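Engineer: Have a look at this fold, sequence not included:
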């Protein structure tokens, strides 16, 4: 007889100062896995400093944390009606955490949301479109630091 352990409990909560390094790590590991062809303009150290000094203390930053000391496996940053960041550790994709983050973002901005994603990130396109987002603008990337063509998505209730 085989027994399986219960799935770990995931909690979404506002980030605190002590979460900055783990949240930055989620972003860095996720981007490396999902977007290996994108040239990043900031070093890992600069990203960590930015999360510590700007993102966590001054932005509406949420983390997905695994119960029982499993750590932070996801991060979402909101700015008004925009999802600025939404990243999950690669091993935690496909477990519903992103769905919970999007539901939270819609709850926080019931009048609508926008976000940007790179054109090469087809899994992100499918994910956001599944949640009712529609592509409303495509660019050549000249307006972002990465100089990577991107897509702006919008969701309206």
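Structural biologist: Good, I have the coordinates. Since the structure is predicted, the reported quantities are computational estimates derived from the model, not experimental observations.
Engineer: alpha carbons only for contacts and neighbour counts from here, please
Structural biologist: Fine.
Engineer: helix or strand for the residue sitting nearest the centre point of the chain, which one?
Structural biologist: Computing the C-alpha centroid of the chain and ranking residues by CA atoms, centre = their mean puts residue 86 first, at 1.0 Å. Using DSSP states H and E, residue 86 sits in strand 82-88.
Engineer: what about versus this one:
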């Protein structure tokens, strides 16, 4: 990111769905190489186009017109937070979490896979605490996960 590049967070709209899904796909592949995805690339793109962007509170991070991150809220559930791999470590995730807390000041919950140790460190740094560990039988990927909670 050059000095002139400004990160803008804004609500996603229909035309953003493909770019948002592509960020999700690139991020998932980079962050979770050992986790088998339950859906094909085309199914993920259709889900973002038909469900996530039109029906959920979907936010994106954009730099010079390029989508580099996505966050999805469903009430107090922070259901998605993915950054383009080359845009990690640039405080975009921090800004997304601050926005999620602003939108849900009474608290948040989220799930992440147990193998995703960088996510655990990230969320714990932001005040989230692990409250439940599962064997993965309740998620599509059948991957052990952990539920985190943040309370102000």
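Structural biologist: The structure has been received and is ready for your questions. Just so we're clear, the structure is a prediction, and the values are computed from it rather than from any experiment.
Engineer: circling back to that earlier point, pull the contacting residues for the corresponding residue of structure 2 for the residue nearest to the centre of structure 1.
Structural biologist: Residue correspondence to structure 2 (TM-score structural alignment): residue 86 of structure 1 is matched to residue 81. Applying CA atoms under 8 Å, 6 or more residues apart in numbering, we find residue 81 of structure 2 in contact with 69-72, 93, 96.
Engineer: Report the two of the residues you listed separated the most.
Structural biologist: Distance extremes for the contacts of residue 81 of structure 2: the farthest pair is 72 and 93 at 12.3 Å, using CA to CA.
Engineer: If you drop the residues flanking it in sequence, what lies closest to residue 7 of structure 2?
Structural biologist: residue 63 (4.9 Å; CA to CA, 6 or more residues apart in numbering).
Engineer: and the gap between that neighbour and residue 93 of structure 2?
Structural biologist: 14 Å (CA to CA, to the nearest Å).
Engineer: neighbour-wise, which of these two wins?
Structural biologist: residue 93 (21 against 16; other CA atoms under 10 Å).
Engineer: whereabouts in structure 1 does stretch 39-46 of structure 2 align?
Structural biologist: Using TM-score structural alignment, stretch 39-46 of structure 2 corresponds to residues 42-49 of structure 1.
Engineer: which helix is the longest one in structure 2?
Structural biologist: As assigned by DSSP state H, the longest helix anywhere in structure 2 is helix 17-31.
Engineer: now that helix: how far from the chain's centre is it?
Structural biologist: 10 Å (CA atoms, centre = their mean, to the nearest Å).
Engineer: Any figure for the gap between the aligned residue in structure 1 for residue 63 of structure 2 and residue 110 of structure 1?
Structural biologist: Matched by TM-score structural alignment, residue 63 of structure 2 corresponds to residue 66 in structure 1. Distance, residue 66 of structure 1 to residue 110 of structure 1, using CA to CA: 27 Å.
Engineer: Noted, bye for now.
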